[in-house]
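In: Following is a predicted model, sequence given first.
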Amino acid sequence: MSAAAQPRRTRNSRLVRALVAAGTGAAVLALPLIGATGASAATGSSTPSTTLAGYPNNLDGWIRESLAIMAEKKIPGTYNGIHRNIIRESSGNPSAINLWDSNAAKGIPSKGLLQVIDPTFNAYHVAGTSFNIYDPVANITAACNYAAARYGSIDNVFGAY
C-alpha cells in the first residue's frame, strides 16, 4: 500500500501506543519482583556461588583469588592485566579449548581462561592450586607465573604468548 493510501495516525493514537508500550515494559520489569516475594532460595544449586576460599565463583572472584595466591608467591600482575588477557584469550570461558592453532596441530591444544598448553601449565603450576588445567584459579595463576618468568608480568602481555 502506498504511503498516500495508508490511514493517517493521529497524535492521540501515538500517545496511546507509547503509554501501552511503557506499561508493558513496567509490567515485564515488575513480574520478577512479584514472583520473588513468595519464592525461597534454591537448594542444591549445581554451581556454588563462592569458591572454597570464599571468593565469588565468577571471573571477578577467580582473578581476585589468583591475585591473593600470586601475592603470597610474589608473582607480579594486576587485575587489569589478567582481565585483559582473559577476555582476549577465552572471553572468560574457563572451558575454552583451541583446537585449530599450531599447538592443537601438535596435539597439545591451549586450554582454559588464559589458553595454556599442558606442558606450560605443568611447568609453571603454582603449589596450593588445583592440578586441573581447566580450574580457573589454577589456570590464571600458572599462566601468570609463566608470563612473569617470560615477560616480567602478565601486565606486559598484549597478544598471544
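Out: Nice, I can see it.

In: Only C-alpha atoms from now on, for both contacts and neighbour counts.
Out: Will do.

In: which residues in the protein form helices?
Out: 11-37, 59-73, 79-90, 102-105, 118-124, 136-151 (DSSP state H).

In: Output those helices as a markdown table; include the columns distance to residue 112.
Out: Shown next, in a markdown table, are the helices of the chain (distance: least, CA to CA, whole Å):
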| stretch | distance to residue 112 |
| --- | --- |
| helix 11-37 | 34 |
| helix 59-73 | 12 |
| helix 79-90 | 7 |
| helix 102-105 | 14 |
| helix 118-124 | 10 |
| helix 136-151 | 6 |
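
In: Out of the ones you listed, which one sits most buried?
Out: With neighbours defined by mean count of other CA atoms under 10 Å, none of those is more surrounded on average than helix 136-151, at a mean of 24.

In: In addition, the following structure is provided for comparison:
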Amino acid sequence: MTAITAASRLTRLRNLAVTGLVTTGAAAAALTLTPATAHAAETPKAAPAIASKAADPAGAKGAANNLDGWIKQSLTIMKAKGIPGTYEGLHRNIMRESSGNPNAQNNYDVNAKNGTPSKGLLQVIDPTFKAFHVAGTANSSTDPVANITAAANYAAHRYGSIDNVNSAY
C-alpha cells in the first residue's frame, strides 16, 4: 500500500510540475509578446481626449474623439491620398509607441538628446512630421489625426506601409 501511495504522490507531483511549467511558460510568452512601452514614451499627464483639428475631406465627421475615431479619420484621409495602411497596423504601432496617449513625448532617446523629441501617438519627430505632413490635416505633430497620417505617410515611403512596421521605425 505504501508503494501505491508513493507512486500516486509522484504522479500527482509530476502533474503539478507540468502544470506549473505550462503556466509559467504561458506567462513568459505573454510577457515576451507584450510590447515594451516603458521607455518608448514619457507620459507626463493622463491622456485627455483631444479633439482633432484635422480637416474632414472624405466624410469622417462624426468619428469619436478617441483613439478609434482618430484612426478612422486618418484612414479616411489616407485612402483619399493613396497612403496604404490598415486599422490593425495603425493600432498595433500606436499601442507600441505611445500606448494610445496623444500627449506622449520621448525625452530620453537620441532624438530627444539632439533637441527633437518624438511626439504623439506614433512618436514622430518634428522634421519627419514636416517632411511627411499630409494636406488636409492640422499642421501640428501633436494633433492625433495629423500625427497618425504623417507617420503612415512616412512609413509608406520607407517601408511600403505602416502595416510592415513591427518595431521602432
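Out: Thanks, I have it. Please read all numbers here as calculations on a predicted model, not as lab measurements.

In: before we move on, back to that, which one of the helices of the first structure lies nearest to residue 52 of the first structure?
Out: Between residue 52 of the first structure and those, the tightest spacing by CA to CA is seen for helix 59-73, at 10.1 Å.

In: Read off where the closest one ends up in the second structure.
Out: Using TM-score structural alignment, helix 59-73 of the first structure lines up with residues 67-81 of the second structure.

In: Comparing the matching stretch with the first structure, how large is the average distance?
Out: Superposed on the first structure, stretch 67-81 of the second structure shows a mean distance to its aligned partners of 0.2 Å (mean CA distance after the TM-score superposition for the first structure).

In: residues in contact with residue 139 of the first structure?
Out: By CA atoms under 8 Å, 6 or more residues apart in numbering, residue 139 of the first structure lies in contact with 112, 113, 114, 116, 121, 132, 133.

In: ok, now with 6 Å
Out: residue 133 (CA atoms under 6 Å, 6 or more residues apart in numbering).

In: what about whatever residue of the second structure lines up with it, distance to residue 20 of the second structure?
Out: Aligning on TM-score structural alignment places residue 139 of the first structure opposite residue 147 in the second structure. From residue 147 of the second structure across to residue 20 of the second structure, the span is 44 Å (CA to CA, to the nearest Å).

In: OK, contacts around the spatially most central residue of the first structure?
Out: Geometric centre of the first structure, nearest residue: residue 92, 3.2 Å, by CA atoms, centre = their mean. If you count contacts by CA under 6 Å, 6+ apart, residue 92 of the first structure has them with 86, 113.
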